[in-house]
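1. Please find the sequence and the predicted model below.
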Amino acid sequence: MTEKLNIFLDMDNTLVNTLPVLNRATDLAVDFGVEKPDQIPGIFRNLEPIDGAVAGVQELADRAELYILTTAPWNNVSSWSDKLAWLTEHFGNGPTSPFYKKVIMAHTKDVARGKGGILIDDRPYHGAAEWDSEKYQTVWIQYGYDERLTWDRELPAFLTLVANLAASESLDARTAVASVNTRFKYALSADDASMELADWEMK
């Protein structure tokens, strides 16, 4: 059997429309006795998927080996279980789910880099940018940095082409992405690997 390409997916602002909700809830943090909105119990449970994310994942599920690689706030115990409940709601729970027993929650995402593959993450932080590595032949694709690389536009088709090439020619992720991208010329990530943060995120 041909080995599938590993694709790791961040959740917040990559699969889940998180940041707008957290920004609107900034003033509520005080009411809950916490410092930041991402520490409010239950706030990660009932969020909306990013447009096209569920369909895009389902499109990729047969082509690639999919994993969730996400960070949950350390001081919000419910966020860990809420994220798993969110995945179960939108993708099912059992062997037919693309993420069944393939969920990694870590504050340093590069700990999973040794397995090889692609990380799709909107931000460079928590080890995401370190996925852009020649040593491990891995790639970080910054979700939405190139406006064409979103779930409701060209990201699923691009990743499908990369996964198919990697499987058919036994290529590592970095080589497969570079080869396919010679045609499209996508900007895969910001050169300076930094971005503006909301005021509450810098506390």
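-> Structure's in. What do you need?
2. Only C-alpha atoms from now on, for both contacts and neighbour counts.
-> Fine.
3. Who are the contact partners of the spatially most distant residue from the centre of the chain?
-> Distance from the C-alpha centroid of the chain peaks at D31, with 30.4 Å (Cα atoms, centre = their mean). For D31, the contact set (Cα atoms under 8 Å, 6 or more residues apart in numbering) is empty.
4. So what's the residue count around A193?
-> Using other Cα atoms under 10 Å, A193 is surrounded by 13 other residues.
5. Surely it touches H126?
-> No. Applying Cα atoms under 8 Å, one finds A193 not in contact with H126, separated by 11.6 Å.
6. where's S81, which helix or strand?
-> helix 77-91 (DSSP states H and E).
7. mind checking how far F158 is from L84?
-> 27 Å (Cα to Cα, to the nearest Å).
8. ugh, wrong one, E147
-> 28 Å.
9. What is the end-to-end distance of stretch 94-111?
-> 26 Å.
10. and what of stretch 2-15?
-> Its first and final residues considered, stretch 2-15 spans 27 Å by Cα to Cα.
11. Check which residues of it are buried.
-> Using 16 or more other Cα atoms under 10 Å as the test for burial, stretch 2-15 gives K4, L5, N6, I7, F8, L9, D10, M11, D12, N13, T14, L15.
12. also this one, for the comparison:
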Amino acid sequence: MVMKPKLFLDMDNVLVDTLSILNVIDMRSEKVKKPDQIPGVFRDLPPMIGAIEAVKSLSENYELHILSTAPWQNASAWQDKLLWLAQYFGDDKQSPFYKRVTLTHDKSLAHGVGGILIDDRPYHGASQWNDEMTDSLWIQYGYDAHLVWSAQLVNYLNAVAKAYKVSGTLRLSAEAVAKQAGYQLFGQNDNFEKAHWE
């Protein structure tokens, strides 16, 4: 029997609606230079539309993991991200992310186990998940307007899991299902636009 494939989810702008909040913070009264350095700013951010329901559906077909980055100069962000996950998904063995959370500044370190990474940006090693040797793939959340939680991303990923059970190869399954549906999984890395404060 084929085991469940691994699906790694970034938090900011994938599960958590981060940029829309951080982009409008008035920094004039803050004691730090960037909004992502404000202590506690990551604790009460809202989830992306459809993200909570998506995780519940995907947990049936995938072994779910969190793979996220936290600002180096904001120590509370690391704790706040764990507290956010506990609030929305629990912190016991029933949580789909129980003891499956990796916070790192180099996401490429985790791709060796194989799997799919859903991340909105190519940075911090996300684009290095495009690796046939490790059967890993990066899907850029929102690059294709269909591949978001509120559209077709869950259906696409569940179709990939079904194809994987037949082929045993996750990357090829993901690419085949995307080609059939006409989805673009990621964009070019050299022209990605950052937020004005990044």
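-> Received it, and whenever you're ready, just let me know what you need. Just so you know, these numbers come straight off a predicted model, no measurement behind them.
13. Give the equivalent position in the second structure for the residue farthest from the centre of the first structure.
-> Under the alignment (TM-score structural alignment), D31 of the first structure pairs with S29 in the second structure.
14. Likewise for S97 of the first structure?
-> By TM-score structural alignment, S97 of the first structure lines up with S95.
15. residues in contact with that match?
-> Residues counted as contacts of S95 of the second structure (Cα under 8 Å, 6+ apart) are F89.
16. so it is in which element?
-> Assessed by DSSP H and E, S95 of the second structure sits outside every helix and strand.
17. Quick check: the gap between L87 of the first structure and T138 of the first structure.
-> 25 Å.
18. likewise L161 of the first structure?
-> 16 Å.
19. Of those two, give the one with the bigger neighbour count.
-> Using other Cα under 10 Å, the more surrounded residue of L161 of the first structure and T138 is T138, with 23 against 16.
20. Wait, that one touches D132, no?
-> Yes. The criterion here is Cα under 8 Å, and T138 of the first structure meets it with D132 at 5.8 Å.
21. need the helices for the second structure, in chain order.
-> 19-22, 51-58, 75-89, 153-167, 170-181 (DSSP state H).
22. Translate Q188 of the second structure into the numbering of the first structure.
-> So, by TM-score structural alignment, Q188 of the second structure is matched to D191.
23. quick one on the thing from earlier: quick one, which of E147 and L84 of the first structure is more surrounded?
-> L84 (17 against 12).
24. So the more buried one versus I68 of the first structure, what's the distance?
-> Counting by Cα to Cα, the gap from L84 of the first structure to I68 of the first structure is 10 Å.
25. Tell me, how many residues neighbour I68 of the first structure?
-> 23.
26. State the distance from the aligned residue in the second structure for it to Y123 of the second structure.
-> Counting by TM-score structural alignment, I68 of the first structure lines up with I66 in the second structure. I66 of the second structure sits 16 Å away from Y123 of the second structure, going by Cα to Cα.
27. Over to R28 of the second structure?
-> Distance from R28 of the second structure to Y123 of the second structure, by Cα to Cα: 28 Å.
28. Those two: who's more crowded?
-> Y123 (16 against 8).
29. Tell me the counterpart of the more buried one in the first structure.
-> Aligned partner of Y123 of the second structure by TM-score structural alignment: Y125.
30. which residue sits closest to D132 of the first structure, ignoring its sequence neighbours?
-> Leaving out its chain neighbours, the residue that sits closest to D132 of the first structure by Cα to Cα, 6 or more residues apart in numbering is V139, at 4.4 Å.
31. State whether the one you found and A176 are indeed in contact, as I suppose.
-> No. Applying Cα under 8 Å, one finds V139 of the first structure not in contact with A176, separated by 9.9 Å.
32. The residue lying closest to I25 of the second structure once chain neighbours are set aside - how many residues pack around it?
-> Of all residues not flanking I25 of the second structure in the chain, P35 sits nearest, at 6.6 Å (Cα to Cα, 6+ apart). By other Cα under 10 Å, the residues close to P35 of the second structure number 21.
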